[in-house]
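Okay, here's the prediction I keep looking at, along with the sequence it came from:
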Amino acid sequence: MEGTRFQGGLSLVELMIALVLSSFLVLGITQVYLDNQRTYLFQQGQVQNQENRRFVSQFLQQELSRAGYRRNPLGQDMEAAFSGTSGGIVKGCSFAPGQAVQYVGRSALCIRYQPRDRSERDCLGNRAPNLAELAEPYASTHFVFVEKIYLGSSGDLRCASAQGDEALVDGLVDLVFQVAVASDARPRELVRYIGGSPDDGQPVVGVGYKALLRSSGKTLRDAVSKAAAVADWKLLTGAEPSAVSGDSGQLYQVIQGAVMLRNLMP
């Protein structure tokens, strides 16, 4: 029975070695998959913040630059173009005669401007009315767009007009507005930014803004603490990092900018 010494199959030792090697192989492949997935989610979080940053910056630059626009600046002064309002057009917006920018609060601002023509749209995409004077270039009009730009309670940038109130972009943790004021002696020269309403007669020449963005993806920062992630926000605004609630390891990004209001300069 010489053939019995050459039976096929694996010994127990060989089987254990194969199981160990295959386990290491499976663990390695799994780890590579998890690392790639984590890298992908991290990059998606960065892309989301960058897209929100571009949208917020472009939107604020576009809307704030409209403040105080008059169709006929030579034939219609600020008081004639922008009469006083009691806040009936947009809730929370109440302007003094000639005022085109109203500081409502730390995270809210109201502006108003005249439409360029009949195709002009407000922040929600609503057209100007079909008024006869809007068909003529440089003709005076008493129609005014009023907008309130503010941070919503759900962490979104919102805009309210006479036609409604809608969220434009989410992912905001905080938003801070400041108005740039000039002196009576030098109404074209920026003196300082203030976080409040300017004094009576103090010219407003610009608006500064700061925003803290946060991605929707969670557990993306590994061991980096929330305090380290939003330390720049404290330097910019004085707000403590502990004021940022709902942190679950998201990615943060700080943006800031300023818009000079040429329409308001004398």
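Yes, it's here. Numbers count the residues shown, from 1 in each chain.

Only C-alpha atoms from now on, for both contacts and neighbour counts.
OK.

Run through the strands of the stretch 151-266 of the chain in chain order.
Secondary structure of the stretch 151-266 of the chain by DSSP state E, counting those that start in this stretch: the strands cover 156-161, 164-170, 172-182, 190-194, 204-214, 252-260.

The stretch 1-150 of the chain now?
Ranges of strands within the stretch 1-150 of the chain are 101-105, 108-113, 145-151, based on DSSP E, counting those that start in this stretch.

what's the distance between the last one and the middle of its chain?
The reference is to strand 145-151. Centroid displacement of strand 145-151 relative to its chain, using CA atoms, centre = their mean, to the nearest Å, is 13 Å.

That strand packs against which elements?
Strand 145-151 sits against strand 108-113, strand 156-161, strand 172-182, with contacts defined as 3 or more CA pairs under 8 Å, 6 or more residues apart in numbering; DSSP states H and E.

ok, second structure coming up, stack it against the first:
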Amino acid sequence: MSTYSKQGGFSLIELMISLTLGLILSAAVVQVMISNNSTERLNRSIASAQENGRFIIARLRNDLIMTGRYDILQPDLNKDVDIIVEGAFLHNNPIPAVGDFSNGLTKGVIEGAGTTSDTLMVALQARQDCRGATHGYVDEEFMVVNEYFLEDTSLKCRGFDGRVLRGLKPVVDDDSAYTLLDDVVSFQVQYGLTDNIASQDNSARPVKFIDADMLGAEKTAGALVVAIRIALLLKTDSDLLINPVPKFKLLNEEAIQPSEERLYKQFETTITLRNSKNFARSRNI
């Protein structure tokens, strides 16, 4: 007597349903992975932009906070020139305007046309310029003039011997530029002014902020720069695309909208020039 056993299996419909559910689950897993990857790239881009922004703000603050410093009692100050005259010049021109230097008539702060980036220039007593160059001085301090500007998308600086710019020494300066940070889209600057001498206001507080093209007239009227306001727009170096790209308004400039569909981050800071403030207070004593 033969015994027959029946073997059960999946029907075609059951197989199709199983395949469909598997595809749905696989698609969901893939979508989650893509989303996680995009989120990770976004977080990396934001972190990179934040790190670059903190770095450049800290670097500029360290460079600029001593603007206007000139101490004739400093034993390391080189005295090859009349330091009384030099000190008066630097104290009155911590932020040089175009035309202040007899041997560098085009040197000074410059206001970029439209949304074009600005050029910042500061003067101080130091051992080296913003690049680390000593301009031939050996373990001595001298009048340093530092210039900060944007070239393409690189924020750069170059330094000068202020005595060369004033025509007191021959032109032997190396004016090559040093890159501080790449991927900078815009660099904007404003200058905080005290009231003029006639006001008899010895608080040395900034009463208004102006652009570079107004600085010459304000200095002639007796105002001094006691603060610098800086704004930068940075872009990330990743391939993460943002669409649409938002508009950014830096200081009092017109809003700009970058053409690249990337992640951008705006940074601003105000730096008080304590040496210039102390000099402004002493003028009314």
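Alright, I've got the coordinates. Note that this is a predicted model, so its numbers are computed, not measured.

TM-score for these two?
Once superposed, the chains reach a TM-score of 0.73 (TM-score structural alignment, normalised by the length of structure 1), with 232 aligned residues with a CA RMSD of 3.1 Å.

Looking at the strands of the stretch 151-266 of structure 1, which is nearest to Lys148 of structure 1?
Nearest of these to Lys148 of structure 1, taken as CA to CA: strand 156-161 at 5.0 Å.

residues near Val122 of structure 2, how many?
Neighbourhood size, Val122 of structure 2 [other CA atoms under 10 Å]: 23.

Can you find the partner of it in structure 1?
Superposed on structure 1 with TM-score structural alignment, Val122 of structure 2 falls opposite Ile111.

so how far is Val254 of structure 1 from the residue nearest to that match when sequence neighbours are not counted?
Leaving aside its sequence neighbours, Ile111 of structure 1 sits nearest to Val101 (CA to CA, 6 or more residues apart in numbering; 4.6 Å). Counting by CA to CA, to the nearest Å, the separation of Val101 of structure 1 from Val254 of structure 1 is 24 Å.

related to what we said a few turns ago, with distance to Phe55 of structure 1 as extra columns, can I get the strands of the stretch 1-150 of structure 1 in TSV?
As requested, the strands of the stretch 1-150 of structure 1 are exported to TSV (distance: least, CA to CA, whole Å):
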stretch	distance to Phe55 of structure 1
strand 101-105	22
strand 108-113	18
strand 145-151	14
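
closest one to Tyr209 of structure 1 among those?
The closest of the strands of the stretch 1-150 of structure 1 to Tyr209 of structure 1 is strand 108-113. By CA to CA, the value is 10.3 Å.

average offset between the closest one and structure 2?
Superposed on structure 2, strand 108-113 of structure 1 shows a mean distance to its aligned partners of 1.5 Å (mean CA distance after the TM-score superposition for structure 1).

which other helices and strands contact that strand?
If you count contacts as 3+ CA pairs under 8 Å, 6+ apart, strand 108-113 of structure 1 packs onto strand 101-105, strand 145-151, strand 172-182.

tilt between the first one and strand 172-182?
What that stands for is strand 101-105 of structure 1. Using axes from the mean of the first three to the mean of the last three CA atoms, to 10 degrees, the direction of strand 101-105 of structure 1 lies 140 degrees away from that of strand 172-182.

Cross-check the contact I'm expecting between Arg66 of structure 1 and Asn263.
Yes - counting by CA atoms under 8 Å, Asn263 is a contact partner of Arg66 of structure 1 at 7.4 Å.
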